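K.L.:
Give me a 3D structure for the following:
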Amino acid sequence: MERTFKPWPALWALVTGFFMILVDSTIVSIANPAILEDLQTDITAVLWVTSAYLLAYAVPLLITGRLGDRFGPKRVYLVGLVVFTSASLWCGFSGDIGMLIAARAVQGLGAAMMTPQTMAVITRIFPPNQRGAAMGLWGSVAGVAMLVGPLLGGVLVDTLGWEWIFFVNVPVGIVAFVAAWRLVPNLETHAHRFDWLGVALSGIGMFLVVFGIQEGESYDWGTIAGPITVWGIIVTGLVVLVGFVVWQALNRAEPLLPLGLFRDRNFSLSNVAISLVGFSITAMPLPLAFFYQIARGLDPTQAALMLMPMAVISGAMAPFIGRLSDKVDPKWVAFAGFTIVAIALSWTSLWLEPDTELWMLLLPNALLGVGITGVFAPLGSSATRNLPRSQAGAGSGVYNMTRQVGSVLGSAAITALLNARLAAELPGFSGGFGGEAAGSGGSGGLPPQLVEGFSAAMSQSLWLPVIGFAVGALVVLFFAKPKVTVAWGAGGSAPAAADADAPAEAVRPE
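P.N.:
Below is the predicted model:
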């Protein structure tokens, strides 16, 4: 006998775990100086703690979305949650940088199993006339999590140590597992074949590009070993990725990347825009965290509190923006969001100087929260609005993959840019900051003669996410006007008037 369920509690159960895995995309940024000092490493190595997570998160998303279609989003989500929570323990107990990077990669794999399932469930249990509000919740969780990460990280690093940014996931993971087990329905499954060649090509290509970009400055963008050069690695990675796309077009069985989904203009543009969001939001906290802690001498908690207005305002406004996206053309909501964020970050960059009063930097940070709120919900609802039910997992996998690919490239690009600007502003300055700059937990202690150059390097690096959000504003202007779509919700959701005979999504017995 089928058991009735309520869509909203099911969604809340899923976004609990979703919040946790997205917090881990940015929580390390504020802890980087402390990890750098405690594990006796350098800036490039410590930034691989974030890049390894993002890379392992991004590459499998296409196939984990299909796994949700094949075995049910609830089952795949729960398995991923167990992997993620277990890897969090491993991260906390890591005694050297190599072990921490490896544990973060496993953690990213668990996150990759979970993320597509949250969006697929929204697409499958909410009718289109409620999907904007549901995506508003999903989007607000995504936005707030990525902004709260540095704040939570600062408090934990200061009070308990950097290890606790990972240990805290264990109780949250347990609560999320129980909630999802009880509240999320078993939805109808769809048979799929898995494109293992596509998985290999996409994984190898992404790794080569990210490794080349992130490690390029370490080798002066020249030779790594023998005939192997940085640019050779990057070009090889791009060629492999082109081969991946060609294979997807030629694969007549069932490609990993369903190129047919991109015939819908809004799906295609939403993917471009969300990749720019992932790129920019990942790049944004690093210059700020290093500026506040290294140049201004704040401890991790104080540095994190400088980001608090953004997180509070974004969280408060998100539900209203989600409902607004159901009533007006989401293109204009997204355009306003991207534009406001670009303005706020430009404002911040211009004021990122050693003698700027810290309270003044809270003003553009608050404006940043207003803008971020208008980005996630309209993009999510536009991307999924016309997805057929059999492709819900694949479509959400593509969408989340492009966001994570953007995050991976953002992490690699900001690492390269930070190193380049430090080398230009402070010739001979160690990329690892050394003991004198690390201070206590990485905060303060920078010699006065280096503060101005260091601040300039951080300010210049912040223009990278500014450009990303500005380009995103242009992309969303090309969105098509939303269509009246078919409702195929579940759990008793009424179908839209445009398709009153559309069947509800099947809910399997528990």
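
K.L.:
From now on I want contacts and neighbour counts done on CA atoms only, so please keep to that.
P.N.:
Fine.

K.L.:
I figured residue 119 was touching residue 395, is that so?
P.N.:
No - the pair residue 119 and residue 395 fails to qualify as a contact (CA atoms under 8 Å) at a distance of 9.1 Å.

K.L.:
which residues sit against the helix or strand hosting residue 349?
P.N.:
Element membership for residue 349 (DSSP states H and E) is helix 330-351. Surrounding helix 330-351, the residues in contact under the criterion CA atoms under 8 Å, 6 or more residues apart in numbering are 321, 325, 361, 364-365, 367-376, 378-379, 382, 459-460, 462-463, 465-467, 469-470, 472-474, 476-477, 479.

K.L.:
Any quick PyMOL command for the buried ones out of the residues you listed?
P.N.:
Here the buried members of these are turned into a PyMOL selection, burial being counted by 16 or more other CA atoms under 10 Å:
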select buried, resi 321+325+361+364+365+367+368+369+370+371+372+373+374+375+376+378+379+382+459+460+462+463+465+466+467+469+470+472+473+476+479
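
K.L.:
How is residue 146 assigned, secondary-structure-wise?
P.N.:
Recorded secondary structure, residue 146: helix (DSSP: H, G, I helix; E, B strand; the rest coil).

K.L.:
and for comparison, fold this next one:
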Amino acid sequence: MRTTTTKNQVMENSKVNTTWILILTSLGFFMSMMDSMIVTTASTAIRTDFNISVSTLQWALNAYNITIGAVLLVGVSLGERIGRRRIYNLGIFIFTLGSVFCALSNNINALIMSRVIEGIGASVMTPMSMAILTQAIPESKRGKALGIWSGIGGLALIVGPSLGGFIVAKLAWQWIFWINVPIGIIAIYFSKRLLPESVGSSDKTSPLDSVLIVLASAGIIWSLSEITSVNNLLIPMAVGTVGLILGIWFVRRQRIEAKPMIPLEYFKSSTFTDGNIATFLLYAAMYGVVFFLPQFLQVVGKANAFTTGLEILPWTGTLVLVAPFAGRAVDKFGEKMIATIGLICQGLGYLLIAIFINNQSSYFVMVIPLALAGIGLSMAGPALQKAVLGAVDPRAIGKASGIYNVFRLLGGAMGTTISVIAFYQFGSLINTRLFTSGFRAAMLLAAIMSTLGIVFSVQIKKKN
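P.N.:
Predicted coordinates for the structure are as follows:
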């Protein structure tokens, strides 16, 4: 009787610990995602307050994402060496400090620099939260946990724009940053007490490798972000080319180094490689839609910002509702099946919008396709995460998480860029008819990228 009671207590404590691990790792992901979304609805207020142009304002938006992509792998390497929880908490601290600086900024240059500080902190929050969660959860339940993690992060897509608009309307744009401070302090306190510590590789990071990956990532992501917003393509093309050359140099060094930052042997696993490429295409399609869908609803549908947020719900809402159940399906049926079905659903949803939408059609024509695409994303995301992280040794989960997130970020930057190119190739901003034509081209491109992802998802091998 006593043995049974002790066993039940252990199981109950384990469940409580698992719940806290899931909450605290999801919170870091939510905070980093929220900050990339909440600023979008405050952009007009910031531009008016500082009396700056749209092109100048864009730097306040891009600086955050570019910094995340640039320093992500360096931060992950530190986490693997000195402790994932320690670096996770350090990331939250830097992110919170950057938020304070953002709120106190009195000019655009100060705000941009503060966003860079935020990005440095956020760069490790997502991959380290993934690594901590994956390390702490048994493999049989990992898909469910990653599904819930994805759903909570996806919640930022829903509440971010609406919350930002509400705060700006009722208070001031500075408060979109002040709200991070108490959340960050609470997250650090409980993470230090309740999250397990784990390490991966204890190898020292080469300073040259760190410099190369930072400059290469920053150059490539910046050029992809900038190339569609300037008339002179020379500078973005030159920066992107230099970034690509530095990236090739970095990869060559990884081949010959005894202790590389990114062991290229990971890519010998077809599951790891194909999972990352499918992730790249999944998010390339998604971010192209994220960029144009709100504009279409406002320009062609004549909706205001708040109504637009509500009209996007059939798409983004599925991330919260479906992802946890999709995670369970991954555990039961395997990563290959769920990822493939997810990419099919996402591609079909975007294709139906491209086929049936016009500049006079009702919004309700889009509801079912948007929900279908959202269900697809909610299924494929957790499945591809589990496939990539499960393809490496447990001690390499942190680095695998970093690589996964680099593919996700690069996919988002590339998807946005080529979607803008497709939009202007077939449409323009002149009138609603041409805007619709360009939007349909962008949606068709998103469908094609999702379909290409299927080519790689079907190559994922079942883990023995």
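
K.L.:
TM-score them against each other, please.
P.N.:
Here the TM-score for the pair of chains, by TM-score structural alignment, normalised by the length of structure 2, is 0.87; 451 aligned residues with a CA RMSD of 2.8 Å.

K.L.:
residues in structure 1 matched by stretch 207-226 of structure 2, start to end?
P.N.:
Residues 196-215 of structure 1 are matched to stretch 207-226 of structure 2 when aligned by TM-score structural alignment.

K.L.:
how about the helices in the stretch 251-400 of structure 1?
P.N.:
Assigned by DSSP state H, counting those that start in this stretch, the stretch 251-400 of structure 1 shows helices spanning 265-283, 285-290, 300-305, 308-327, 330-351, 358-384, 392-425.

K.L.:
Figure out which of those helices is closest to residue 229 of structure 1.
P.N.:
Minimum separation from residue 229 of structure 1 across these (CA to CA) falls at helix 392-425, 15.9 Å.

K.L.:
angle of the helix holding residue 349 of structure 1 against helix 265-283?
P.N.:
Orientation note: helix 330-351 of structure 1 sits at an angle of 20 degrees relative to helix 265-283 (axes from the mean of the first three to the mean of the last three CA atoms, to 10 degrees).

K.L.:
chain center to helix 330-351 of structure 1, what's the gap?
P.N.:
Distance of helix 330-351 of structure 1 from the chain centroid (CA atoms, centre = their mean, to the nearest Å) equals 18 Å.

K.L.:
Buried ones in that helix, by neighbour count?
P.N.:
Neighbour counts over helix 330-351 of structure 1 (16+ other CA under 10 Å) mark 330-349, 351 as buried.

K.L.:
what's the average distance of that helix to structure 2?
P.N.:
On superposition with structure 2, the mean distance recorded for helix 330-351 of structure 1 (mean CA distance after the TM-score superposition for structure 1) is 1.9 Å.

K.L.:
Kindly report the same for stretch 198-209 of structure 1.
P.N.:
Comparison of stretch 198-209 of structure 1 with structure 2 after fitting gives an average deviation of 2.1 Å (mean CA distance after the TM-score superposition for structure 1).

K.L.:
what about residue 19 of structure 2, helix or strand, and which?
P.N.:
Using DSSP H and E, residue 19 of structure 2 falls within helix 2-38.

K.L.:
buried residues in that helix?
P.N.:
Neighbour-count burial for helix 2-38 of structure 2, counted by 16+ other CA under 10 Å, picks out 17-18, 20-38.

K.L.:
Quick one: list the elements packing against it.
P.N.:
With contacts taken as 3 or more CA pairs under 8 Å, 6 or more residues apart in numbering; DSSP states H and E, helix 2-38 of structure 2 sits against helix 54-82, helix 108-136, helix 139-170, helix 180-194.

K.L.:
and of the ones you listed, who's closest to residue 207 of structure 2?
P.N.:
Here helix 54-82 is closest among the helices and strands packed on helix 2-38 of structure 2 (CA to CA), at 9.6 Å.

K.L.:
how big's the offset between the next helix-or-strand element following the closest one and structure 1?
P.N.:
Per DSSP H and E, the first helix or strand lying C-terminal to helix 54-82 of structure 2 is helix 84-104. By mean CA distance after the TM-score superposition for structure 1, the fitted helix 84-104 of structure 2 averages 1.7 Å away from its aligned residues in structure 1.
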